[in-house]
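Participant: got a sequence here, can you model it:
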Amino acid sequence: MGNGVIKYIKYILKCVLNLIYSTGEKCILCGKNLEEGKVLCTNCIRDIKVCNNVVKLTHENYIFNCYSSVYYSGNVKELILKLKYKSEFISGKAFINYMMDTIDIHHIKFDIITYVPSSKKALKERGYNQGEYLAKLVAEKTNKKVVKVLEKSKKTKDQIGLTKNQRWENLKNSFKCVDINKIQGKNILLVDDVLTTGATTFYCSKEMILNGAKDVSILTVAKSTL
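Facilitator: Model (predicted):
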């Protein structure tokens, strides 16, 4: 039997197996057929580098623990960009197990969940806040409530292109609590997509502490570098 015939038989067999076992679900990155309930294939998962480290955000005599689940590179970067700018919400589901692992590994305790607010401009352009979406995924797994606590209180420059010091100065005093009654004496989990300098999540956390929160832990999907 020639090599051409053997290859053809293997091709037909592969097609038949795909018809039998495929659920119609595809890897959201490469398009490979998946088992039911999966969003990424094994090969694409291999590119995701687990982080699970803790960064202590120390500034203005405040200290907040920030936990990140994976590193912001390769497939992680592509997935976050799909979620953030292309309304591909299924991309967020690729991260929920990593985020839950981070919560379990570090024994993060919290009463309510909130998220970094988007600017009015970003909300108008995208129609949603990716941080809020991620917070809701965590809420589904933990049976905790997602509460809108913060809003952007002033216009700021785009963080892209700014130095580390410029980013911190740019975001200073740019967030405010909209309902302080919801956070009194509460341990809060603040969710965001990417940690870079930490300026955004720091000032959000500081604002909540100043308005009566007991403690704030920060959870981001990914950790980046400036």
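
Participant: rest of the way, CA atoms for contacts and neighbours
Facilitator: Will do.

Participant: which residues in the chain form helices?
Facilitator: Counting by DSSP state H, the chain has helices at residues 3-21, 42-46, 74-85, 90-93, 96-105, 120-126, 130-142, 164-171, 199-210.

Participant: second input sequence below; structure requested for side-by-side comparison:
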Amino acid sequence: MEILFPSNIKCISCKEPIPKSNPYSLCKSCFHKIEFINDNCTRCGRKIDSHFDCLCEEDDHIFDSIYVCTRYEGLMENMIWKLKYQSSTYIAKHFAKIMSHKMDYEGLNPDILIPVPSSASRMKKRGYNQSKLLAQFLGKERNIEVIEPLRRKKDTKPLSSLGVIERRLEIKEAFFIDSKYENQDFKYKNILIIDDILTTGTTIDEMTRILKEWKKDINVSALVLSSGRI
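Facilitator: Here you go, the predicted structure:
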């Protein structure tokens, strides 16, 4: 474990030596370069002023609510890139602490965590699913069960480059329920989907659709590490 997830001796961004007590294993300079999102619209994920409502009536989502931890830009974008494409898996446990603190702030108390599944081809190329890593560390931090009832059966294009209709067509039927879960007595009601980046929300919507067709009486929310929809 120490080889894959080394102790927080240096800043996970700039590698400068830091005290182990520093939040999220970041030096003060890097910490202040991150925009943490305190209040976001739970319908669409956009940052909002606590005194004003979000103007997102046109956003038609299936999930019950969504929560965003940080803005996807600059330092945060760079660190997520390292996690996803440079095998910097040790970053995931520090990101999970950011997500855990957001859960405290929002008063979230889900029964289970479900990571956004990765396709077989992406798993083969990358060797891991960054959303699953986040969910596993978060589950350990919060003592919450992590399950993977959904499987992805096709790769999808980047949804941020597509229009609303194209997004829905691209992601439709991209997921299915793993056969080992189909007949399971599913007693949980509050599900929290875990992902690294929110772009359009279409992926989480499609996951929610499949989950609610599978089990009717459930609440499906999402917790996302970072979003550019701010």
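
Participant: mind checking the helices of structure 1 for the one nearest to Thr220 of structure 1?
Facilitator: helix 96-105 (7.8 Å; CA to CA).

Participant: residues in contact with that closest one: which ones?
Facilitator: For helix 96-105 of structure 1, the external contacting residues (CA atoms under 8 Å, 6 or more residues apart in numbering) are 50, 52, 67-70, 134, 137-138, 141, 219-221.

Participant: try it again with 7 Å
Facilitator: With CA atoms under 7 Å, 6 or more residues apart in numbering as the test, helix 96-105 of structure 1 has contacts from Asn52, Ser69, Leu137, Val138, Val221.

Participant: one more: stretch 206-218 of structure 2?
Facilitator: The contact list for stretch 206-218 of structure 2, computed with CA under 7 Å, 6+ apart, reads Ile62, Phe63, Ile171, Lys172, Phe175, Lys189, Asn190, Val220.

Participant: so the fifth one makes contact with Asp155?
Facilitator: What that stands for is Phe175 of structure 2. No. Assessed by CA atoms under 7 Å, Phe175 of structure 2 is found out of contact with Asp155, at 10.1 Å.

Participant: any idea which of the helices of structure 1 is most buried?
Facilitator: Among the helices of structure 1, ranked by average contacts under mean count of other CA atoms under 10 Å, first place goes to helix 199-210 (a mean of 22).

Participant: so that helix matches what in structure 2?
Facilitator: Across structure 2, the stretch matching helix 199-210 of structure 1 (TM-score structural alignment) is residues 202-213.

Participant: list the contacts for Ile171 of structure 2?
Facilitator: Taking CA under 7 Å, 6+ apart, one finds Thr156, Thr203, Glu206 in contact with Ile171 of structure 2.

Participant: tell me which of those residues are still there in structure 1?
Facilitator: Compared against structure 1 with both residues aligned by TM-score structural alignment, their matches' CA atoms under 7 Å, these retain Thr156, Thr203.

Participant: distance to Gln184 of structure 2 added to the contacts of Ile171 of structure 2, as TSV?
Facilitator: Below are the contacts of Ile171 of structure 2 laid out as TSV (distance: CA to CA, whole Å):
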residue	distance to Gln184 of structure 2
Thr156	29
Thr203	24
Glu206	21
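
Participant: still on that earlier bit, may I see the helices of structure 1 organised as a markdown table, with distance to Gly31 of structure 1 added?
Facilitator: As requested, the helices of structure 1 are arranged in a markdown table below (distance: least, CA to CA, whole Å):
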| stretch | distance to Gly31 of structure 1 |
| --- | --- |
| helix 3-21 | 13 |
| helix 42-46 | 10 |
| helix 74-85 | 14 |
| helix 90-93 | 13 |
| helix 96-105 | 20 |
| helix 120-126 | 25 |
| helix 130-142 | 23 |
| helix 164-171 | 37 |
| helix 199-210 | 34 |
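
Participant: how about the ones you listed, which one is nearest Val191 of structure 1?
Facilitator: Set against Val191 of structure 1 and scored by CA to CA, the helices of structure 1 come closest in helix 130-142, at 5.8 Å.

Participant: mean deviation, that closest one versus structure 2?
Facilitator: In the superposition against structure 2, helix 130-142 of structure 1 averages 0.6 Å from its aligned positions (mean CA distance after the TM-score superposition for structure 1).

Participant: hang on, the earlier thing: for Asp193 of structure 1, which of the helices of structure 1 is the nearest?
Facilitator: Asp193 of structure 1 lies closest to helix 130-142 among the helices of structure 1, at 6.0 Å (CA to CA).

Participant: structure 2: matching residues for that closest one?
Facilitator: Matched against structure 2 by TM-score structural alignment, helix 130-142 of structure 1 falls on residues 130-142.
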